[in-house]
Every structure is written in structure tokens, then in C-alpha cells.
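S.K.: with the sequence up front, the predicted model follows.
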Amino acid sequence: MTKYFDGTMMDLEAKVAAKLSDYRFQHVLRVRDYARKLAMANGVDVEQAEVAALVHDYAKERSNSEFLTLIRVKNLDPDLANWGNYIWHGVVGAEIIHDELNIQDNDILNAVREHTTGAAEGMTKLSQVIFMADYLELGRNFSGVDAARRITDESLTAGIRYQIVHTVLHLVKKETAIYPKSITTYNYWINQK
């Protein structure tokens, strides 16, 4: 039994695997492994990090209609409806995780909410670990990933700053709309060293 889920870690893995394609589930397992490493290095409860990592993409493959219904039913920010799965699976996904998996730990739920956009002030170490583990898991091979891993190994704060700067630059180059919370996150972390 875990402190954060009614069941064993294997039970949780099975529930997550049942909702995801094998491709997505393998990503989740790599995020869990990387989160474990970052948690140990940064004084974060390893079991809590493992649970958050296992559930961070639990809702990733849900339908747009399910997300849009939940935004309305759960009285979430109506502006969410203007975005897409890349935002919804974190913010709305936390609601699904709470309801379907009975995960009550607010730090885990916030880590899921924040894993796609980060957050400004108040981002817990757990949220920081999940945010970076999702970005750096060993299946990632984007240009600069090795530098990002080295920077994060030296300083979690510097790693977050690196990720946010490079993500915003990537979105600007693609001329893609940027979720407002991501801009707020950028403005906060750009001044962190």
C-alpha cells in the first residue's frame, strides 16, 4: 500500500496502463524513473514523486469532448476551452485523477496540473521534479537535452529556467499561441538563478 493511493504501486501502474497506449505508458515509466532520481537529489518524497509521475499523463489520451464537458461540469476556468489536450491533460487531468483514482494529495494533483505549463511562485519541489522529469526522461532526444540534463543535475531551479526559456522560444519560432499561464511562468522563472 502507498500513502498516496489505495493500493500498491503495481496496482497504480496497472490502472494507468489500462488508460494509455503502450507508447504513452512507456513514456510514463521513464518519467517515473527520472522523477525518482530528481526526487532523491532534491529532498522530495520519492514515493510521492513516483505516484505523481505515474499519473501525470493519465488523461492524455482522453477525447476532446470529455475534457470540454469536465471544464464545464467542474466549473474550471472557461478559457481552458480555447486551448487543447496539451494543456487540458494536466489541468483537467488532475480532476480525472482525483475522481477515478481517488488520489487526494494536493501536491500530487498540483504537480499534474503544472507539468505542462509550470507555475510561478508557489511551485512545490514535487511539481518542479515532475515538470523536469517529463522534459528530461531518457526517451527525449531534442536538441539541447544533454545540456538540459546537466544543468538540472546541478540546479533544479536552473533546469526549470532552461526548460521554460527554450519552450517559449520553440513556440515563438512556430508562431504558436502561448497559454497565458506559461507566460506568467516564464516571467517568474526568467529572474531565478
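M.R.: Ah, there it is.
S.K.: okay, CA-based contacts and neighbour counts for the rest of this
M.R.: Will do.
S.K.: I'd say residue 121 and residue 188 touch.
M.R.: Yes. Contact criterion Cα atoms under 8 Å: residue 121 and residue 188 qualify, at 7.2 Å.
S.K.: looking at those two, which is more packed in?
M.R.: The neighbour count for residue 121 versus residue 188, taken as other Cα atoms under 10 Å, is higher for residue 188 (14 against 10).
S.K.: what about versus this one:
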Amino acid sequence: MKSEHYTQAERELLMQKVQMQMSQKRFEHVLGVEKTAVALAEKYGASPVKASIAALTHDYAKERSDEEFQLVIRRDGFKLDLLNWNNAIWHGLVGADFVQRELEIDDEEILQAIRLHTTGAAKMSLLDKIIYVADYIEPGRTFPGVVEAREIAMIDLDAAVAYETKHTLLHLIETEAVIYPKTIETYNFWVAKYRRELP
């Protein structure tokens, strides 16, 4: 699929393919992320088409089995350290591989946004930031602080990345979860560094 030629019919077909891979609840989340991502793309000057495609496919592999992820990690040359993690990390980093292979989406900007949508990164493109934030603030989210996160996202996308990163890390610490190294890199850049550079 070429993102520069994206008709309504192609969007409908992509939605059908995505819906077949997940529960109804997950699909409703995906549609919420798409709506939010397109709005953010229009506000901040990114491609609404790429935002739509990346949002629709960001959780494409979320409900695949651990065994399938482990097979792909071993088969396709991923770093074997990934085997020490789980679906929370795999469905982004490895999920982009499923999207490319099964949905024939080869746009690297879209694939990278899928890879980074849960962990973030120190260096993020505009589309990376849009999908990262849209996933966090889509209309179905109801956690404490989401209203503030939405307000920030409509004013300053970088500040929204920092807000999300900080609160995601706080949640991981509170639940005593193991923290993926890239999430800490994201925090160091977008929260610690970003805050130091504010006037």
C-alpha cells in the first residue's frame, strides 16, 4: 500500500484487515487513536494519511500469541534480548514487522511510528510523536490525568510527549514493572532534558 494514494475504499479495506486481527474493544481503541492522530496531524502539519494508516495499524499485532512473537524474533534477526520482554514491548517493535509483511505497508515513517508507539525514543519524528500521544489520549481512555494530557496535546505536542512519558514511567514504577531501556531513554530526553531547557 502506498500512503500517497489512499482512497476511502483502501482505508475501508485496511480497517477490515485490522479488525480481523483483534477484539471489538481493541478495534474501537484503534479507531479512537486514528481519529485523534488525524486531528493532531492536521494541527501540527503532518500527513493525515500517514497518521491514519499508522494509527489503524499500531496495535495490529497486539493480540498475537507470545509463541508467534518469539518465532518472528528468532527468525527475522531481531536482537535476542527481546525474548526477555513481553507483548507490551513486542507488539510495537516486532508488530511493525507483521504490518510490513502481512499488510504490505513499506513506508518506513509509518513503520517507525508503530515501533515507537509504546516506548517512545529520544529522537522522534513528528509522526512518531503523534501516534505516541494519540494512543495515550484517544477518547476511550479514562485514567486520571487524561483530560490534562488532551489539553496539553492541543497546545504543545512536545510537552504532551513529556507528560505522557513521565506518567507512564510513574505507573510502571508504582506497579513495580520492569522498565524497558528505551522508555528510560525517552524519559531522560523528553522529561529531564526538556524540563531543563524550558525558559
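M.R.: Right, received. Where do you want to start? In this text, all values refer to a predicted model and were calculated from it rather than measured experimentally.
S.K.: TM-score for this pair?
M.R.: The TM-score (TM-score structural alignment, normalised by the length of structure 1) is 0.96; 192 aligned residues with a Cα RMSD of 1.4 Å.
S.K.: most centrally placed residue in structure 2?
M.R.: residue 117 (2.2 Å; Cα atoms, centre = their mean).
S.K.: what does that one align to in structure 1?
M.R.: Per TM-score structural alignment, the equivalent position to residue 117 of structure 2 in structure 1 is residue 115.
S.K.: residue 78 of structure 1 versus the residue nearest to its match when sequence neighbours are not counted, what's the distance?
M.R.: Excluding the flanking residues, the one nearest residue 115 of structure 1 by Cα to Cα, 6 or more residues apart in numbering is residue 131, at 4.5 Å. Applying Cα to Cα, to the nearest Å, the value for residue 131 of structure 1 to residue 78 of structure 1 is 24 Å.
S.K.: what range does the longest helix belonging to structure 1 cover in structure 2?
M.R.: Longest helix in structure 1, counting residues (DSSP state H): helix 22-42. When structure 2 is aligned by TM-score structural alignment, the counterpart of helix 22-42 of structure 1 is residues 24-44.
S.K.: now that stretch: buried residues?
M.R.: By 16 or more other Cα atoms under 10 Å, the buried positions in stretch 24-44 of structure 2 come out as 26-27, 29-41, 44.
S.K.: average separation of it from the aligned part of structure 1, please.
M.R.: Aligned to structure 1 and superposed, stretch 24-44 of structure 2 gives a mean residue distance of 0.5 Å (mean Cα distance after the TM-score superposition for structure 1).
S.K.: what strand or helix carries the equivalent of residue 55 of structure 2 over in structure 1?
M.R.: Under the alignment (TM-score structural alignment), residue 55 of structure 2 pairs with residue 53 in structure 1. Using DSSP states H and E, residue 53 of structure 1 maps to helix 46-55.
S.K.: which helices and strands does that helix pack with?
M.R.: Secondary-structure packing of helix 46-55 of structure 1 (3 or more Cα pairs under 8 Å, 6 or more residues apart in numbering; DSSP states H and E): helix 9-19, helix 22-42, helix 106-114, helix 125-136.
S.K.: switch the cut-off to 10 Å
M.R.: helix 9-19, helix 22-42, helix 85-101, helix 106-114, helix 125-136 (3 or more Cα pairs under 10 Å, 6 or more residues apart in numbering; DSSP states H and E).
S.K.: export those helices to a markdown table and tack on distance to residue 158 of structure 1?
M.R.: A markdown table is the format used below for these (distance: least, Cα to Cα, whole Å):
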| stretch | distance to residue 158 of structure 1 |
| --- | --- |
| helix 9-19 | 31 |
| helix 22-42 | 13 |
| helix 85-101 | 23 |
| helix 106-114 | 17 |
| helix 125-136 | 11 |
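S.K.: what is the burial count for the residue mapped onto residue 14 of structure 2 from structure 1?
M.R.: Using TM-score structural alignment to pair residues, one finds that residue 14 of structure 2 aligns to residue 12 in structure 1. Other residues near residue 12 of structure 1 come to 18 when the count uses other Cα under 10 Å.
S.K.: correct me if wrong: residue 12 of structure 1 contacts residue 53.
M.R.: No. If you go by Cα atoms under 10 Å, residue 12 of structure 1 and residue 53 don't touch, sitting 11.1 Å apart.
S.K.: pull out the buried residues from stretch 102-120 of structure 2.
M.R.: 105-107, 109-120.
S.K.: and that stretch, how far out from the chain middle?
M.R.: Chain-centre distance of stretch 102-120 of structure 2: 8 Å, with Cα atoms, centre = their mean, to the nearest Å.
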